[in-house]
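Participant: Below are the sequence and a predicted model; questions follow.
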Amino acid sequence: MTSGSGLQAALKTRHLSMIGLGGVIGAGVFVGSSSGITMAGPGILLSYALVGTLVVLVMRMLGEMAAASPASGSFSVYADRALGRWAGFSIGWLYWFFWVIALAVEATAGAKILHGWVPAVAQWGWALAVMTVLTATNLVSVGFYGEFEFWFASIKVVAIGLFIVTGALAVFGVLPGAHSEQASFSNLTSHGGFLPYGPQSVLAGVLLVVFSFMGSEIATLAAGESENPQHAVTKSTNRIIWRVGAFYLGSILVVLCLVPWDDTSIVEKGSYVAALDSLGIAHAAQIMNFIVVTSVLSCLNSGLYTASRMAFSLGERGDAPRVFARINSRGVPGIAIGASVAFGFIAVFFNYRFPDTVFLFLVNSSGGVALFVWLVICFSQLRMRKILQREAPEQLVVKMWLYPYLTWTTVGLIMFVLGYMVADGEGKSSGRTTIMLSLGVAALVLIISVVKQRLTAPRTSQKAAHRVVDSTPRP
């Protein structure tokens, strides 16, 4: 069975459900949370809550559009329809850029752990190996990708669920351990207060947290290759609230209650390892390393899938080389996959050869893409809702709450966060550099889209004119 785009519709409902679950739990929640805790103290909970609220609202908007019209390009396609070719082109390429850089980040993180287990293989060798294997899984079939992601995501979900339950039992005194006596809700306020660095630290932690939430939208891209896309999108959208609440806020709250936020072990070992160590759990570091490697493989698997499907969609619309839209005999866009992983390999090379210059620039310049994507989704939904209400109201099976007021409120929150990041140029946690570089890349892509439109417009007009002439009845 194939989708309308020619892609193989082989993803089962269980695949989509677990992709939706796993997409919310990126490797960043395990690796990056320690930086956020040291940056904002217990106040990082508010950073997660703020970004989590934005994610819930934005995913509701995206779910509304995706349930009405599933597409492999998801929000890029909707931006194209609602706002114009420039919007679909720009946000599609920015999103693709984000994920090919993420491939390098995740491959490097996984390679470091794997090299520690098997030092005989160089780090770059492990990075090459994991990317090659996951490229192969994506090339075989979309069903193969779905199966791999189902098991990767299952491990993440079970691991974080067990962590939350075990930690909660310790906090409430039900799980005695060698060091569990330090577990207490008082850790949230007894070490310099809930906001030890002041209210501004909450917003300073937002940009760091934003990166962790990228991936929530993958289920809407994958829906176009599922057996029942409307049902899958509706189910995933309706469950986003408890996913964000449990997996992010719940797990970070447990960490902060188990270990004082200013404990040096959080920086030295990582927040989750420090929390497990505090309970006297043997081999905590290796357990967490296994979970992080699984999360890295999951992110790599989904990142390559997502980048390739965005490249496929751009090619299908003429916003990328048409060859990207070619489907092979197994129903997958092989050339789009190859091109995406090729740029991922280049980024990996930059990470090992120029880590503090070229690669740092690439990472920083892609850091604000999540906020840009969410902003475009908001404006697309404002327009698409009107179109759907007028032309196909029966397709509105998922609706944004309190439309249009909550949509505009979300736009205001995102603009406020962007404005704060631009204005805040002081301190170790300033996000100005990241936002300014991201804005610079966005401006460049936007200029390219406008130039492309102007160059192709005359040819499009000529083709249209020829069609009119050719269709004119002859005497």
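Facilitator: Okay, I see it. A quick note: this is a predicted structure, and the numbers were derived from the prediction, not measured. Residues are numbered from 1 along each chain as shown.
Participant: Going by C-alpha atoms from here, please, whenever you check contacts or count neighbours.
Facilitator: Will do.
Participant: Could you check how many residues crowd around Gly338?
Facilitator: One way to gauge burial is a neighbour count; for Gly338, by other Cα atoms under 10 Å, it gives 17.
Participant: Now name the helix or strand holding it.
Facilitator: helix 334-353 (DSSP states H and E).
Participant: Tell me the helices and strands packed up against that helix.
Facilitator: Contact here means 3 or more Cα pairs under 8 Å, 6 or more residues apart in numbering; DSSP states H and E; on that basis helix 334-353 packs against helix 85-117, helix 123-140, helix 284-316, helix 358-366.
Participant: Out of those, which gets nearest to Phe372?
Facilitator: Using Cα to Cα as the measure, helix 85-117 is the one of the helices and strands packed on helix 334-353 that comes nearest Phe372, at 7.7 Å.
Participant: now the angle from the closest one to helix 334-353?
Facilitator: Our comparison of helix 85-117 with helix 334-353, counting by axes from the mean of the first three to the mean of the last three Cα atoms, to 10 degrees, yields an angle of 60 degrees.
Participant: Compare the helices and strands packed on helix 334-353 and give me the one nearest Val445.
Facilitator: Judged by Cα to Cα, the one of the helices and strands packed on helix 334-353 that comes nearest to Val445 is helix 85-117, at 5.7 Å.
Participant: and here's the other structure:
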Amino acid sequence: MADQAQDEMTEVRSEGDEGYERGLGSRQIQMIAIGGAIGTGLFLGAGTAISKAGPSLILSYAVAGLVIFVIMRALGELLTYRPVSGSFAEYAREFLGPFAGYVTGWTYWLFWVVTGMAETTAAAVYVRFWAPGIPQWASALVFLVILYAANLISVKLFGEIEFWFSMVKVTAIIGMILIGVGVLTLGFSDAADTASVSNLWADGGFFPKGIGSTVMTLQIVMFAYLGVELVGVTAGESAEPEKNLPRAINTLPWRIMLFYIGALTIILALVPWREFSPGVSPFVAAFGKIGIPAAAGIINFVVLTAALSSCNSGMYSTGRMLRDLAQRGQAPGRLTALNSRRTPALAITVSALLMGLGVVLNYLVPAKAFEYITSVATVCGLWTWAVILVAQLRYRRAWQRGDLPAPTFKAPGGAWPSRLALAFLVLVVVLIAIDEDSRISLYVFPVWAAALVVGYQVLKRVRPQAVLAHPGHSEARPEAGRDAHPEPRPQAAPRG
């Protein structure tokens, strides 16, 4: 049975990513993974979270970071089992059934479309630091067009852009931490009189607004971690996925410790927490107070780079996920087409046009655009993470029975960490429902869910073969009965 399962695994590994160029090498995969952990949620969203929780926000990032590591190790098990493009939807199809795969594919696509809106919004906010007279919507539109053009060229160019975007972010954060340590220990800068580690507890204690307020920031913090799972989408274009993907996932703990917890600790020690305000990057504010010439401008450039990096990732992932849906017959067939450079040009174009709705929001409600968009993106991301965890638990039971081959990259701790992580995600949804500013996402998501249900029912009638589960073991498809038919293998998309 294990040999047969191994043969099936080898067969399905060839599916789904046909036609793509495996042009992402080790250094690009590493930097994409690092870049996914440093984004607008940290650079811009942390200002709001600090004003709500004070220094205890550091604890929120630590707890949420631990949960994210559990999710990523669960994803690592699945990736070494089947490293395919559109991985989350594929795992949902195999282990949770065809409807779950359909919902996950479209929801992850929506997640990155909405995230692209958020990141172009954030980038437009950063531009106002230098040019307050430029309309927010105009900057957002320019950035969207530039990144769209870059993504049409090749996956190698995408990888190089992400590599250098991430390099800027990593270098800058390390530099900020070193400068902050210098200010705290040597006392050079305009902030020397107030900069002190005691700022972490001197003004109202470590929990100045109570533990409840700290817990409420978890839903803001989880948005900051959205995108770390992008490494799973790159599986279909990674040169050596069995080696590169586990290596990228294993670097996650030190990335969280350094880039999130370390950077926030330094920032909150440099400047008393009450001096930060929502809508203003705490990094820009802190280094503006230090008094180093052009420091605030440099940091603003870095956070602008972070926003563009995340939007660039959104362009990449939406195109791949939409093409995967089209290959399954769950989106228009023309979206399977690849251009001469083997990129899903039409799928990227459709996604970019929808990201353009973010430009409209920046025109209509510039003050609220980022807040509205990020709340919707968070719920979409929570669904994807939950699917990863449940699929991993199903896969774990299957390989323990001998129905499927065991992973070469096993998650530590057995099944319990994944179950606890699922419970944590449920808590975050409850917090979103309680928070008036974030509750809008819970109004949007039922509408999205209803649209998916209607679309699925139509699809079953028009293209019944498009909603069948991926061939696999019986537990992966509990609804499959004696009348079920094997899912047809997707055809290779044209390269022209």
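Facilitator: Perfect, thanks for sending it. Please read these numbers as outputs of a predicted model, since none were measured by experiment.
Participant: Read off where the helix holding Gly338 of structure 1 ends up in structure 2.
Facilitator: Mapped onto structure 2 with TM-score structural alignment as the criterion, helix 334-353 of structure 1 occupies residues 345-364.
Participant: Show me how far that stretch is from its chain's centre.
Facilitator: Centroid separation between stretch 345-364 of structure 2 and its chain, computed with Cα atoms, centre = their mean, to the nearest Å, is 18 Å.
Participant: buried stuff in that stretch?
Facilitator: By neighbour count with 16 or more other Cα atoms under 10 Å, stretch 345-364 of structure 2 contains the buried residues 345-349, 351-352, 355-356, 358-363.
Participant: repeat for stretch 150-159 of structure 1
Facilitator: Of the residues in stretch 150-159 of structure 1, 150-157 count as buried by neighbour count, 16+ other Cα under 10 Å.
Participant: Specify, as a residue range, where that stretch falls in structure 2.
Facilitator: When structure 2 is aligned by TM-score structural alignment, the counterpart of stretch 150-159 of structure 1 is residues 163-172.
Participant: what's the mean deviation for the matching stretch versus structure 1?
Facilitator: Average distance, stretch 163-172 of structure 2 versus aligned residues of structure 1 after superposition (mean Cα distance after the TM-score superposition for structure 1): 0.5 Å.
Participant: which outside residues touch that stretch?
Facilitator: Contacting residues not belonging to stretch 163-172 of structure 2 are listed as 27-28, 31-32, 34-35, 38, 259, 299, 302-303, 305-306, 309 [Cα atoms under 8 Å, 6 or more residues apart in numbering].
Participant: just to revisit the earlier point, so what touches the helix holding Gly338 of structure 1?
Facilitator: For helix 334-353 of structure 1, the external contacting residues (Cα under 8 Å, 6+ apart) are 100-101, 103-105, 107-108, 124, 127-128, 131, 135, 138-139, 304-305, 307-309, 311-312, 323-328, 358-360.
Participant: same deal with stretch 438-453 of structure 2?
Facilitator: Stretch 438-453 of structure 2 is contacted from outside by 103, 371-372, 375-376, 379, 432-433, using Cα under 8 Å, 6+ apart.
Participant: Gly280 of structure 1 belongs to a strand?
Facilitator: No - membership of Gly280 of structure 1 in a strand is not supported by DSSP: H, G, I helix; E, B strand; the rest coil, which gives coil.
Participant: which residue lines up with it in structure 2?
Facilitator: With TM-score structural alignment as the criterion, Gly280 of structure 1 matches Gly291.
Participant: just checking, its match touches Val183?
Facilitator: No - under the criterion of Cα atoms under 8 Å, Gly291 of structure 2 is not in contact with Val183, lying 11.0 Å apart.
Participant: so what's Gly381 of structure 2 up against?
Facilitator: Contact criterion Cα under 8 Å, 6+ apart gives 108, 111, 226 as the residues in contact with Gly381 of structure 2.
Participant: how near is the residue positioned nearest the centre of structure 1 to Ala442 of structure 1?
Facilitator: Central residue of structure 1 (Cα atoms, centre = their mean): Met214, 1.9 Å from the mean position. With distances defined as Cα to Cα, to the nearest Å, the gap from Met214 of structure 1 to Ala442 of structure 1 amounts to 17 Å.
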